[in-house]
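S.K.: Build me a structure from this.
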Amino acid sequence: MPELRRALERELQSKPGRSLEIAGFRRAAVLVCLRSEGGVLRTTLIVRAARAPTHAGDVAFPGGLVEQGDRSLVDTALREAEEEVQLARESVEVLGLLDDTPSGAGFIITPVVGWVRGAPHLQPDGREVSECLEVSIEELSAPDRLTCVGARQIGGRSYPALEYRLERHLIWGATARVVQQLLERFAPAGGLSA
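M.R.: Have a look, this model is predicted:
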């Protein structure tokens, strides 16, 4: 899938993610990990632990709030992925950013798209993350997975309230909007075929 990786990188570089500012919202970043396994393109999602300080039980991308030592939003996303699922930052090639996405909890999330080299053994930290999900992009893009259940006002703007239904999990809120952005970026990059 090197052709798909290069095409997606070109797409992300030609149309960089748009930055968003909303007064009172805190900055966060997530790592949208992509990797090829047996010719199947996958992304890594996590299930927040039941005792996680925020978003308990939610499905999300690895990520979290910007901390004082972070050099950039990319650094935040890579640090959080290391902490939450033990994904070594050296194994991630950053391809670009998607548009900032606000959450109803008062965060502005910057999605960092990264291509993971090799087949890392991801391990949930157990404190904030209870499970790692390896989901194929093809499964996420199946027409019966996505439902729009209305709209949500966040920071004075209206956003679609999306849900992606997987076999055992529901992706909703800001994470669903990030998934939608990612899938929309695949069309100009040549779709899902390698």
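S.K.: CA only for contacts and neighbour counts going forward, please
M.R.: Fine.
S.K.: neighbours of the nearest residue to residue 59 once chain neighbours are set aside, just the number please.
M.R.: In space, and not counting its chain neighbours, residue 59 is closest to residue 47: 4.5 Å by C-alpha to C-alpha, 6 or more residues apart in numbering. Neighbour count of residue 47, defined by other C-alpha atoms under 10 Å: 23.
S.K.: Now for the residue lying closest to residue 55 once chain neighbours are set aside: which residues touch it?
M.R.: In this structure, residue 55 finds its nearest non-sequential neighbour in residue 48, 6.6 Å apart by C-alpha to C-alpha, 6+ apart. Applying C-alpha atoms under 8 Å, 6 or more residues apart in numbering to residue 48 gives the contacts 55-60, 128-131.
S.K.: Of those, which belong to strands?
M.R.: With DSSP state E as the criterion, strands contain 59-60, 129-131 from among those.
S.K.: Sequence B follows; please return its structure for comparison with A:
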Amino acid sequence: MKLAHRLKTDLELGHARELTLRTADARITHPASLAPAAVLIAITDRPEPGVILTRRASHLRKHAGQVAFPGGRLDEGDADAIAAALREAQEEIALDPAHVEIVGVSDRYHTWTGFDIHPVLGVIPPDLAFRPHEGEVEALFEVPLDFLLAPANRARKEIEAQGVMHHYYEIMWGEHRIWGVTAAIIANLSLRLGYDDGTSA
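M.R.: Take a look at the predicted model:
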């Protein structure tokens, strides 16, 4: 079965299930005005599909130096979250939108830094010649999809903030630490696509 069709079917089946997801950072203690944003989960169409991830530049104002999907806030000219995700991926890593076959949109996630993130899934050809934006992206790498979504590769960690312990997820891939917002989106997607039966931590 074609990868994009399989992922779309799995995502639709996942959205039909009642699942307990982590949809917001635990540090959000009261409703706030959130800026709509979108990220592109670009999945490479190869025998063992991978996911394209970036490490954000260390000088950025928010989430500096963290591993992230290409993405950013919606602009006035964006028709929707899909358009925003494609535009941001083109700006950040020079991914031509024409190379992306959209699968669908996964579960939104609210960050304590004030964003309402829409994760957009798309399938891309393998081994494209990406060009990271020097001012936004310090590194770009690919992680196998099965590794990224497997609950066994995701650790539950905790951090103290304002005297309260908060939990978050962490995934290690070589030297890369995938945690926070990105790991939470991955954990939700793992549930939606049926990699996680909901019994993991």
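S.K.: If I align to the second structure, which of the contacts of residue 48 of the first structure are still contacts?
M.R.: Contacts conserved in the second structure for the contacts of residue 48 of the first structure, using both residues aligned by TM-score structural alignment, their matches' C-alpha atoms under 8 Å: 55-60, 128-131.
S.K.: can you pick the most crowded of the residues you listed?
M.R.: Busiest of those [other C-alpha under 10 Å] is residue 60, holding 27 neighbours.
S.K.: What's that residue aligned with over in the second structure?
M.R.: In the second structure, the residue matched to residue 60 of the first structure (TM-score structural alignment) is residue 68.
S.K.: In this structure its match contacts residue 51, no?
M.R.: No: the criterion here is C-alpha atoms under 8 Å, and residue 68 of the second structure misses it with residue 51 at 11.0 Å.
S.K.: just to revisit the earlier point, from the kept ones among the contacts of residue 48 of the first structure, which is closest to residue 95 of the first structure?
M.R.: Checking these against residue 95 of the first structure by C-alpha to C-alpha gives residue 60 as the nearest, at 19.6 Å.
S.K.: distance of that closest one from residue 187 of the first structure?
M.R.: Residue 60 of the first structure is 23 Å from residue 187 of the first structure, where distance means C-alpha to C-alpha, to the nearest Å.
S.K.: Helices of the second structure, start to end?
M.R.: 3-15, 81-93, 145-149, 180-192 (DSSP state H).
S.K.: Which of those helices sits closest to residue 104 of the second structure?
M.R.: Among the helices of the second structure, helix 3-15 comes nearest to residue 104 of the second structure, with 6.6 Å by C-alpha to C-alpha.
S.K.: which secondary structure elements does that closest one contact?
M.R.: Counting contacts by 3 or more C-alpha pairs under 8 Å, 6 or more residues apart in numbering; DSSP states H and E, helix 3-15 of the second structure is packed against strand 101-105, strand 115-124, helix 180-192.
S.K.: the inter-axis angle of that helix versus strand 101-105?
M.R.: Going by axes from the mean of the first three to the mean of the last three C-alpha atoms, to 10 degrees, helix 3-15 of the second structure is angled at 10 degrees with respect to strand 101-105.
S.K.: buried set for helix 3-15 of the second structure?
M.R.: Residues of helix 3-15 of the second structure classed as buried under the neighbour-count rule (16 or more other C-alpha atoms under 10 Å) are 3-4, 7-8, 11-12, 14.
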